[in-house]
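In: How does the following fold in three dimensions:
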Amino acid sequence: MKWTQITDPLHHLGLSALVAALPIAFIFWALIIRKMKGHTVCLLTALAGMLIAIIVYGMPVKLAVLSLADGALFGLFTICWIIMGVLFLYHLTVESGQFAIIRHFMASITTDKRLQALLIAFAFGSFLEGAAGFGAPVAITAAMLTGLGFEPLYAAGICLIANTAPVAFGSIGIPITVASQVSGLPEMAISQMVGKTLPLLSLLLPFYLVFITVGFKKTWEVWPAVLVAGSSFAIVQFVTANYISPMLPDVLSGLTSIICMIVLLKYWRPGPHAPQTASGYTSLQIVRAWSPFMIMTLLVILWGVPAIKDQLNTVGQLKATIAGLHNAILRADGSPLVIKPFTFSWLANAGTAMLFAAILSIPIIGADGAMAAKAFRLTIHQLKFPALTITSVMGFAYVVNNSGMSITMALALATTGTLFPFFSPILGWLGVFLTGSDTSSNALFCKLQYNSAVAIGVDPVVTVAANVSGGVTGKMISPQSIAIAATAVGLVGKESDIFRFTAKHSFIMLAIVCILTTLQAWLIHLFHIKHIFGL
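Out: Model prediction:
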């Protein structure tokens, strides 16, 4: 028996969208006002989503339960697997004493926490996002900053906000690839438009990161570093996205920013506030301490190469069709809703690359079996509640998508007509908030973005790119991302604190993207200056 989605169950699109959005409103209320624990909020949100899907949308109970289970399995065996690899690698470096050497090395570059945040959260995090994505960069950089003495809440918040700049081109450009596949537009056209929007955010982000933590006066004290970090990143991101490939902006921009920052700090110091000191370790000791992260970076990059990834999938992949869910749902237009089989690519998963990096590092860093066992126990203990949070929120996301609730909210925004270019980034923001992934958000909404743009006479490249760019601003408040950050810094149960820290910044950056998208859409439309935008 097949069930057909209903996108306007209350026969009033605005009212239906309002009801569909109630679980999302509950998340904001519960985390910001009630300050509830993250796993409790996500469990209740999943329950609320199921009740609305069943009672309001008429979704059969069996399909709602199976959709919840499908999302939970994805969260457990894909996302949590990555976090497990990251945390095991980190704990192993701590237990072996190597992280203490890393901490001293960073202090030898600069003891200034403002500059350490730019180096690790912004530059190194962007590099990791380009190579791995899917939560790994936030987990790694937040854990590193905490290990360097950062207050855990600020470490988590800074890394989540810093992750804005690279998300659109993360995981070797997968978000752009998916946006192209769904919309039918050329990859390079989307990359070019995104590459004209995000570099502005990337240029401002280092200033913003320092400003929100220490204020304007202390930010101005390090303005050369802020300028170098942001401008080097933004320039390379712009050039790569517009003239080379959507696969490389993050890796090249992050690496360039790191190199430029290190060169600057060799000749410039931020006054008397952060004297430079010798690390006290030899070059060999420093390389040895960093070796787990070097091996991890190399393996993650190799894991991201399509040919290697395909080969790994053929060797190590578990795939199963969920009985009763596959081919059981039709869209409102009668076409089948494609529900992919549950797939656990255990060998191709970035978490496996990190586990291999940790194992290969054991003899290099002088660790032993006892240290590895302790690091693994700490990792599993640390993952208990975050795993519950992630499985709940992913289960909720699958229910929202399969029931048609997400389409209801999207259609309501699409009715804004000539104002749609302003609202189109909100769809991307919504998709990433629900799923924690810009890739998933593009798969959900890019076709709707394309059709809506054509209907109002706007170049669809603008709105499809807006879905990608708007999505990056939702990453910092996605419950999935917050759970990862909370786990990395030891704030499990305090997710509401992190959410309150990042929420307003998400809306500020979303507003900037909305304004830029509106200008792009109507300048192109009214004045026919496509050649200026490279379209």
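In: going forward, measure contacts and count neighbours with C-alpha atoms only.
Out: Fine.
In: Next up, the contacts around the residue lying farthest from the centre of the chain.
Out: Here the centre of the chain is the reference, and by Cα atoms, centre = their mean the most remote residue is residue 1, at 37.0 Å. The contact partners of residue 1, taken as Cα atoms under 8 Å, 6 or more residues apart in numbering, are residue 328.
In: Also residue 135?
Out: 79, 82-83, 481, 484.
In: Closest to residue 14 out of the residues you listed?
Out: Residue 14 lies nearest to residue 481 out of the contacts of residue 135, by Cα to Cα, at 29.2 Å.
In: quick one: what helix or strand has that closest one in it?
Out: helix 479-489 (DSSP states H and E).
In: which element follows that helix toward the C-terminus?
Out: Counting by DSSP H and E, what follows helix 479-489 is helix 495-527.
In: list the buried ones in that next one?
Out: Buried residues in helix 495-527, counted by 16 or more other Cα atoms under 10 Å: 495-503, 505-507, 509-518, 520-522, 524.
In: My guess is residue 462 contacts residue 523. True?
Out: No. Contact between residue 462 and residue 523 fails when scored by Cα atoms under 8 Å: they sit 11.0 Å apart.
In: for comparison, sequence B:
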Amino acid sequence: MPPYHQSPDPTGSLLLSALLALLPLVTLLFLLGGLRWKAHWAGLATLGVALVVAVAGYDMPPLLALDAGLYGMAQSLLLILWLTFNAIWIYNLTVHSGHFAVLRRAFGTLGEDIRVQSIVIAFCFGALLEALAGGGGPVAICAVMLIALGVSPLKAAALALVADTAPVAFGGMGNPITVLGEVTGLPAAEFGAVAGRQVSVLAVVVPFVLLLVADGRRGVRQAWPAALVGGISFAAAQFLTSNYLSYQLADIVAAIVSAGAILLLLRVWRPGEPVTAALLPDDRDADASGAPAPTEPAALTTTARPQAETSAPATDSRAETLRAFAPYAIIVLVFALAQFDSVKAPLKTLTWSFDWPGLTVLTAAGTPVDTEYEFAIGSATGTLLLLSGLLALPFLRVRPKDAVLVYGRTLRQFGWAILAILAVFALSYVMNLSGQITTLGVWLAGTGAFFAFLSPVVGWFGVTITGTDAGANALFGGLQTTAAQQIGADPVLLGAANSSGGVMAKMISPQNLAIGTAAVGLVGREGELFRRVFGWSLLLLLLMCTLVYLQSTPVLSWMLP
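Out: So this is what the prediction gives:
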């Protein structure tokens, strides 16, 4: 099959071409938010729209367009599915062994106020998980932890999604920033320093948003000290680490510092009127079919729960508490060791790569598009999580046979969510390889100096489609720096803005919506969850757009290195 040449303007009118390229994204948002379709049906329908646009609008051969979709599905196997399966499996192991109840009681020592507990779990602990693993693990694990404390499934998923914003730019040991440096040829450390001066502002705001999501204005009025201390301490640690230590460690340091600061605060302050989960505004509403929402996540209902849990003492021994935290401590240790070259090198030997069959694509300038498929099973985040889970078995006192059975239940737990993830990854690669993504970027870059305001929007589009900040940086990082040079702006500023703007789309990305609903037992209600978080995504995006634009002017240029 001859190579396919991309065209950023297939219609001869850049505006018309941009509207054509926007059609799949608008379709996806409308089906999820407007019609409340289930994520797998919305993803498949939008994939169909993207294929039609690629073939009819961009003259991409039909077989090549389908091949691009298969390539995208294959990319999702290690990046999302393998990672998420193993992250939820570790959680399910703690439920099966009864240690999740111990973990729940340990978090309960933070006080009775569920709003403060939500900040510590979703924001601080979630940031630590994002720093180590990324992907959908933080959303899934934090959501089910909140449910165990009594938060309703829909609200728990929304809290976990909103919280997973500020740490995303440095998630997966700084992988998005590393990718940004690779695709642009500029020093990754410079991007990390500027991104740290952007998302740290976001980190101050997010805990207050969590209070609003959890308990409305009453939550802010009564629990604002915890949000303020948690947000400022996280922001300061993230800023200092990304600028003066290592951007790869920014989220790890920030998560630990923020959690520690809140724990110190609770020694001298507690909310005047503690609010338990039962006192939060009730949102256990029925779905469109009239069926009530499940009261527990699938992870809890499909995994055997030991009888001892119902009669467990109010306090646990120190040994049992340490066992409950052991899996997460092991995750930290395994991922830290995996950063050493002596460990990383042998892991990378378990990598197979090849050019994807039949997929030869050239840019408008004639440059070959990278369509290599790398099956890096040894160093994959999911593999490290699997190893962490295996190492945790003796601490949790789970037999290997039971661990296998729990893994099988974990796979069944996801169900239709697997199809949703495959469909959306196929969609992202069809849009990228056909040239639709390039069209959107070129069109936005034509706005001149105002592009500094729109620069985060480009990253937001990228994460909405790909589901990952690293994916958005791979798609748009080069375009951002090229556009910056054309309009006389700082390429490092706009490159970092691509990553910083993208983090707000994590909460509305279909992949993460599917992971969140699967984890809490609400598969099929992705559209409803989307509607709950979409407004916050836009509001935080507007904040980032304003910040980046002002950083490109003398008003806030002093914030840059």
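In: What's the TM-score once they're superposed?
Out: TM-score of the superposed chains, computed with TM-score structural alignment, normalised by the length of the first structure, equals 0.94; 524 aligned residues with a Cα RMSD of 1.8 Å.
In: Same list (the contacts of residue 135 of the first structure) but as TSV, adding neighbour count and distance to residue 278 of the first structure.
Out: Shown next, in TSV, are the contacts of residue 135 of the first structure (neighbours: other Cα atoms under 10 Å; distance: Cα to Cα, whole Å):
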residue	neighbour count	distance to residue 278 of the first structure
79	23	39
82	26	35
83	29	33
481	27	36
484	32	34
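In: Spatially, which two of the residues you listed are the most separated?
Out: Applying Cα to Cα across the contacts of residue 135 of the first structure, the maximum distance is between 82 and 481, 12.4 Å.
In: all strands of the first structure, in order?
Out: Here the first structure has its strands, by DSSP state E, at 3-4, 318-320, 329-330, 342-344.
In: and those, which is most packed in?
Out: strand 329-330 (a mean of 20; mean count of other Cα atoms under 10 Å).
In: Onto which residues of the second structure does that strand map?
Out: Using TM-score structural alignment, strand 329-330 of the first structure lines up with residues 361-362 of the second structure.
In: Run through who's touching that stretch.
Out: Against stretch 361-362 of the second structure from outside (Cα under 8 Å, 6+ apart): 3-6, 368-369, 371, 433.
In: Going by neighbour count, which of those comes out on top?
Out: residue 433 (28 neighbours; other Cα atoms under 10 Å).
In: which non-adjacent residue is nearest the counterpart of it in the first structure?
Out: Under the alignment (TM-score structural alignment), residue 433 of the second structure maps onto residue 402 of the first structure. Leaving aside its sequence neighbours, residue 402 of the first structure sits nearest to residue 67 (Cα to Cα, 6 or more residues apart in numbering; 7.0 Å).
In: dump the residue contacts of that neighbour.
Out: 325, 395, 398-399, 402.
In: Could you check how far it is from residue 401 of the first structure?
Out: 9 Å (Cα to Cα, to the nearest Å).
In: Equivalent analysis for residue 407 of the first structure, please.
Out: Taking Cα to Cα, one finds residue 407 of the first structure at 7 Å from residue 401 of the first structure.
In: For the two, work out which one has more neighbours and name it.
Out: Legend: neighbour count by other Cα under 10 Å for residue 407 of the first structure and residue 401, higher for residue 407 (24 against 19).
In: any chance you could map the helices in the stretch 301-450 of the first structure?
Out: Taking DSSP state H, counting those that start in this stretch as the test, the helices found in the stretch 301-450 of the first structure are 306-315, 350-364, 369-403, 405-414, 420-435, 438-456.
In: Please indicate which of those has the most neighbours on average?
Out: Note that of these, helix 420-435 is the most buried (mean count of other Cα under 10 Å), with a mean of 28.
In: so that helix corresponds to what in the second structure?
Out: Taking TM-score structural alignment, helix 420-435 of the first structure hits residues 451-466 over in the second structure.
In: got it, and stretch 474-481 of the first structure?
Out: By TM-score structural alignment, stretch 474-481 of the first structure lines up with residues 505-512 in the second structure.
In: ok, back up a step: nearest to residue 253 of the first structure, of the strands of the first structure?
Out: Here strand 342-344 is closest among the strands of the first structure (Cα to Cα), at 30.9 Å.
In: How about the contacts made by the nearest residue to residue 466 of the second structure once chain neighbours are set aside?
Out: For residue 466 of the second structure, ignoring the flanking residues on the chain, the nearest one in space by Cα to Cα, 6+ apart is residue 428 at 5.5 Å. For residue 428 of the second structure, the residues meeting the contact criterion (Cα under 8 Å, 6+ apart) are 72, 465-466.
In: can you list those in a markdown table and add distance to residue 126 of the second structure?
Out: Converted to a markdown table, these look like this (distance: Cα to Cα, whole Å):
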| residue | distance to residue 126 of the second structure |
| --- | --- |
| 72 | 27 |
| 465 | 22 |
| 466 | 21 |
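In: got a list of what the match of residue 433 of the second structure touches?
Out: 5, 67, 329, 337.
In: Farthest pair within those?
Out: Every pair of the contacts of residue 402 of the first structure checked by Cα to Cα; the farthest is 5 and 67, at 13.6 Å.
In: All the helices of the stretch 151-300 of the first structure, residue numbers only.
Out: Under DSSP H, counting those that start in this stretch, the stretch 151-300 of the first structure gives helices at 152-162, 170-183, 187-220, 223-243, 249-267, 283-304.
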